[in-house]
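Enquirer: just need the structure, nothing else, for what follows:
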Amino acid sequence: MDKGAESQGYSQQPEQQGYNKPPTYTGELPTAGPSYQHYEYPQQHYEYPQVVTQTGQHPQYGQNVHAAPLQPMVIQEPQDPPPSDYLALSIFTTILCFWPLGIAAIVFSVKTRNSFQRGEYEKARISSSNAKIFNIISIAVGIFLWVIVLIAQLAWIIPLAFLLSIVRN
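Expert: Predicted coordinates:
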């Protein structure tokens, strides 16, 4: 290192294997007035990655370093296809049949999907079965209620039509 750099306040750190640290500056700032004071810059600490070669030594510049091979990752695929969630049927029974049981069917349909995605295949199968049962019961109750409403309307319309025919005559 030359003396000109030392006289300006630069100090050269000793070189380490393969890595050069930047020079640090300690010295006085130029004085342009009474407000400037002597200031020492804080030392900067650099941490370099610790790489070790197969021989157990730190690598030199230009030496090839090989990373350890990655371990294979095993993903467990389900053996069976996902159980049916009956979501479309559940929405249909909620709108057109008996809505309280249709809502319960929607809840079980969503549980079927979530359980299958988490890998809980037995819970997914049970939720699928429950959604199917609630859909069937909702359809049956809905058909029964539609028939009752139709009979009630006919029971009201037929006597009314009979009365109207008597009044006209």
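Enquirer: going forward, measure contacts between C-alpha atoms and count neighbours the same way
Expert: Will do.
Enquirer: scan the chain for its longest helix.
Expert: Secondary structure assigned by DSSP state H gives helix 121-168 as the longest helix of the chain.
Enquirer: name the nearest residue to F134, sequence neighbours excluded.
Expert: A105 (5.3 Å; C-alpha to C-alpha, 6 or more residues apart in numbering).
Enquirer: where exactly do the helices run in the chain?
Expert: Remark: helices assigned in the chain by DSSP H are 3-7, 87-96, 99-118, 121-168.
Enquirer: nearest to Q79, of these?
Expert: helix 121-168 (10.0 Å; C-alpha to C-alpha).
Enquirer: what's the angle between that closest one and helix 87-96?
Expert: 30 degrees (axes from the mean of the first three to the mean of the last three C-alpha atoms, to 10 degrees).
Enquirer: I have a second one here; can you model it like the first so I can compare?
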Amino acid sequence: MCKVKKSEKMEKSEDPPDPPMETYLLWSIFNLLCCCFPIGLVAVFYSCKATKSLGKGNREKAEDAALTAKKLNMAATVTGIFLLVLLLIFDGLGGMKIFAHS
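Expert: Next up, the predicted model:
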């Protein structure tokens, strides 16, 4: 058997592993179900694309997809909050009855 000295093992320098990357999948699913379905659906697509790219070892492509998912999630969250505020305003004013002629 070939014995390797500890000093030889230490001499091998490996690149440190890349830090874990956020793909925003949970936020995308939340937006899909609760905030804005169309934007959330596209965000889920890009989050999955980022995960697949990471699995293939293409970190640059994964970062691009994750950044797109993050931007879409921000847009979906803002849109969902805006629509919720509008709903509460219209509900407080009697809904669509304010447009009805009496």
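Enquirer: residues contacting the aligned residue in the second structure for the residue nearest to F134 of the first structure?
Expert: Residue pairing (TM-score structural alignment): A105 of the first structure is matched to A43 of the second structure. The contact partners of A43 of the second structure, taken as C-alpha atoms under 8 Å, 6 or more residues apart in numbering, are L25, S28, T68, A69, K70, L72, N73.
Enquirer: if I look at A43 of the second structure, how far off is A50 of the second structure?
Expert: To A50 of the second structure, A43 of the second structure is 11 Å away according to C-alpha to C-alpha, to the nearest Å.
Enquirer: ok, now K6 of the second structure?
Expert: The gap separating K6 of the second structure from A50 of the second structure is 39 Å, by C-alpha to C-alpha.
Enquirer: higher neighbour count, the two?
Expert: Taking neighbours as other C-alpha atoms under 10 Å, K6 of the second structure and A50 compare with A50 leading, 29 against 8.
Enquirer: go through the first structure and flag its longest strand.
Expert: strand 24-27 (DSSP state E).
Enquirer: counterpart of R118 of the first structure over in the second structure?
Expert: In the second structure, R118 of the first structure lands on K56 (TM-score structural alignment).
Enquirer: count the neighbours of that match for me.
Expert: Using other C-alpha under 10 Å, K56 of the second structure has 11 neighbouring residues.
Enquirer: try L154 of the first structure
Expert: Per other C-alpha under 10 Å, the neighbour tally for L154 of the first structure reads 12.
Enquirer: and the one 4 residues further on, by the same measure?
Expert: Close neighbours of I158 of the first structure, defined as other C-alpha under 10 Å, add up to 11.
Enquirer: how close does it sit to N114 of the first structure?
Expert: 52 Å.
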